[in-house]
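**Student:** Have a look at this fold, sequence not included:
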């Protein structure tokens, strides 16, 4: 099948699924309503055979089919055919690493009910044991009531069980001095700094340039990415310690991507561009138009 035929088939395949899968295919909403729950169940049973070409990364796991950043979202990503998963890592009050996106626990857990006097319910104000008590799935659907906020170690173990590849985001690094070293230590303890993982299964990224630079200094062999779209004249300085520039789709155009591609990154290869906020149903066409090497959907 040539590339044009393949793209047509891919687009047609997703178009046929839109009616059956709804938000799970279009990316327009999470499944919080009864209709959404039914949609999520359909989506969880669907494999996406067109996940080839550019790297396609499941944002916070398969977060249209299961609660984001949970082990269930990792399982769903594997069932749907994803090879890459993105997650968010933050730190608890007692220095443990947990996988959660928001700075507070209110949106995706029942923390207000369990700890009503602990406003504003920030991740960094709770111990790992306290966070482990929270329900991190019911907000998405009753069938996920047993899901918990996973530790990074638990998340890595589940990723290994499915032979998945990880785009790890250090979230809010300015709030957690030294988090980079703790993440590196955890990756090492879990076996994620061996040759196989480093070469083909791990990228560490952040919106914090200093955080990415720190990771590169601690483990120069690990690929790294900067989340954002630095000015063109600043790109050479980023290229000294990153392998990817990962912008929001709406913030760049094909000329910007081409300018990034003209530079070599920290490991001597052409800088890659992984864009986020890319809709799954036409990711191939968008990647081709812009020249993206990967998309986070």
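**Tutor:** In hand now; what should we look at? Everything numeric in this text was worked out from a predicted model, so none of it was measured.

**Student:** Going by C-alpha atoms from here, please, whenever you check contacts or count neighbours.
**Tutor:** Fine.

**Student:** Grab the longest strand from the chain for me.
**Tutor:** What stands out as the longest strand in the chain, according to DSSP state E, is strand 84-91.

**Student:** So which bits of it are buried?
**Tutor:** When burial is assessed from 16 or more other C-alpha atoms under 10 Å, strand 84-91 yields the following buried residues: 84-91.

**Student:** can you list those residues in a markdown table and add distance to residue 216?
**Tutor:** Formatted as a markdown table, those follow (distance: C-alpha to C-alpha, whole Å):
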| residue | distance to residue 216 |
| --- | --- |
| 84 | 21 |
| 85 | 21 |
| 86 | 19 |
| 87 | 19 |
| 88 | 18 |
| 89 | 17 |
| 90 | 19 |
| 91 | 20 |
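
**Student:** ok, and what's touching stretch 204-211?
**Tutor:** Residues from elsewhere that reach stretch 204-211 (C-alpha atoms under 8 Å, 6 or more residues apart in numbering): 167-174, 180, 212, 215, 222-228.

**Student:** take the one below as the second:
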């Protein structure tokens, strides 16, 4: 029997108004042999680290890919003020050693590199210094790609450094001159590409953590050690209590000042092994992607390969599973089916799935259709609707998620400041 088939009644999207399609229902017990496969389990110490992570975390994927140019100051400030629990970013490194927030392997999609550095469009970030990268406009492309969300203030947004994202999480912004241009730090002939930061007068007090993805080690050798050293210097490495930032008065208990302030994530097994050495005792997420490429963690969609993935994750203290979800607009493979979630949870992991862009996805993977469409955020005591020959339980569902629409997740979770995404952008001066 193929494990790739959906559990049609229990797992499929509801037909109408979260009413089960009884004629198509298959017995979940047909799939129960997944319960018999041997799995490792996180140690008691690893579970303590897992519990640093807040429940029902809303993770702002690249800040936002929908409301602002991804992984720019505009996206991260918006996600902070919108109310995200974590700012998610992709780590890369410049030729001169600065850690950056940038997703793609080159700059063609998200900058004007073709006009600034013609002939260099396909070079990796590591081929450029930070000062060179600051010459690029990392915002105007968004206005062309997302005209319904375009704003003139997104023009000439800059690629962000990791340091800037940490500062944004702490309530800062890039300082700008009267013309709106970033103020250079130590301006001169040997300017290194750094900008001055200042307290953000438009900050609303939310203090999100950081959820950072390392890329394949062959692209950035030594990235993990560099990151550990950098986090220690910046006061974000909980392994270094002597340098750890203390919460200012009023910020006690906010995510950026807890032991869960920084979460590591990677698709790369090699990077996970190195992170466990360089940054032990920090929450780690092993990301899943269905691919035949050996560069990804799960080469095929079988029960055995999923169990092998989980056992690797347990061995290297990955506290979180990061599987893809199905549905519009990305149409990823579904690696967050209920039986899969039960396997992740049986190993002691929590589940942060990616990426939530619709209410239907939020309802599906939080299990609402088992409960007559009622969300646990609306009714913590909701009851199962329908007869099932298997136990419907919380281990079948997610514990948090990455989203490009923090505003949508906040509304579904019953949290936030009851402001629209556009209102928050307006308040921030965009």
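**Tutor:** Sure thing, it's come through. Remember, it's a predicted structure, so these values are computed and weren't measured experimentally.

**Student:** TM-score them against each other, please.
**Tutor:** Superposed pair, TM-score by TM-score structural alignment, normalised by the length of structure 1: 0.75. Supporting alignment: 241 aligned residues with a C-alpha RMSD of 2.1 Å.

**Student:** returning to that earlier point: which two among the buried residues of strand 84-91 of structure 1 are spaced furthest apart?
**Tutor:** Greatest spatial distance in those: 84 and 91, 23.0 Å, computed using C-alpha to C-alpha.

**Student:** Show me where structure 1 has its helices.
**Tutor:** Remark: helices assigned in structure 1 by DSSP state H are 3-21, 23-26, 34-45, 71-80, 111-114, 128-132, 152-161, 179-189, 195-200, 209-218, 235-238, 254-261, 283-290.

**Student:** now the third one, how far from the centre of its chain.
**Tutor:** Think helix 34-45 of structure 1. Taking C-alpha atoms, centre = their mean, to the nearest Å, the mean C-alpha location of helix 34-45 of structure 1 is offset from the chain mean by 21 Å.

**Student:** What of the last one?
**Tutor:** Relative to the chain's own centre, helix 283-290 of structure 1 is displaced by 19 Å; criterion: C-alpha atoms, centre = their mean.

**Student:** Following superposition onto structure 2, what is the mean distance for the longest strand of structure 1?
**Tutor:** When structure 2 is superposed, strand 84-91 of structure 1 averages 1.0 Å from its matched positions, counting by mean C-alpha distance after the TM-score superposition for structure 1.

**Student:** Could you list the residues in contact with stretch 99-119 of structure 2?
**Tutor:** 71, 89-94, 120-125, 135-142, 159-163, 227.

**Student:** Counting neighbours, which bits of that stretch end up buried?
**Tutor:** Buried residues in stretch 99-119 of structure 2 (16+ other C-alpha under 10 Å): 99-103, 106-108, 110-113.

**Student:** do stretch 307-325 of structure 2 as well
**Tutor:** Of the residues in stretch 307-325 of structure 2, 307-314, 316-325 count as buried by neighbour count, 16+ other C-alpha under 10 Å.

**Student:** Then stretch 248-255 of structure 1?
**Tutor:** Buried residues in stretch 248-255 of structure 1, counting neighbours by 16+ other C-alpha under 10 Å, are found at 248-249.

**Student:** what about that stretch, how long is it end to end?
**Tutor:** 15 Å (C-alpha to C-alpha, to the nearest Å).

**Student:** Repeat that for stretch 347-366 of structure 2.
**Tutor:** Criterion C-alpha to C-alpha; first-to-last residue distance in stretch 347-366 of structure 2 is 20 Å.

**Student:** Can you list the buried residues in that stretch?
**Tutor:** Taking 16+ other C-alpha under 10 Å as the criterion, stretch 347-366 of structure 2 shows 347-358, 360-366 as buried.

**Student:** hang on, isn't residue 171 of structure 1 packed against residue 90?
**Tutor:** Yes: contact criterion C-alpha atoms under 8 Å: residue 171 of structure 1 and residue 90 qualify, at 5.8 Å.

**Student:** Tell me the counterpart of residue 360 of structure 2 in structure 1.
**Tutor:** Correspondence of residue 360 of structure 2 to structure 1, assessed by TM-score structural alignment: residue 282.

**Student:** who's in contact with that match?
**Tutor:** By C-alpha under 8 Å, 6+ apart, the residues touching residue 282 of structure 1 are residue 11.

**Student:** circling back to that earlier point, let me know which of the helices of structure 1 is the nearest to residue 52 of structure 1.
**Tutor:** When the helices of structure 1 are ranked by proximity to residue 52 of structure 1, the top entry is helix 283-290, at 8.6 Å, counting by C-alpha to C-alpha.

**Student:** Other residues contacting that closest one?
**Tutor:** Here helix 283-290 of structure 1 makes contact (C-alpha under 8 Å, 6+ apart) with 7, 10, 53-54, 253-254, 257, 278, 292-295.
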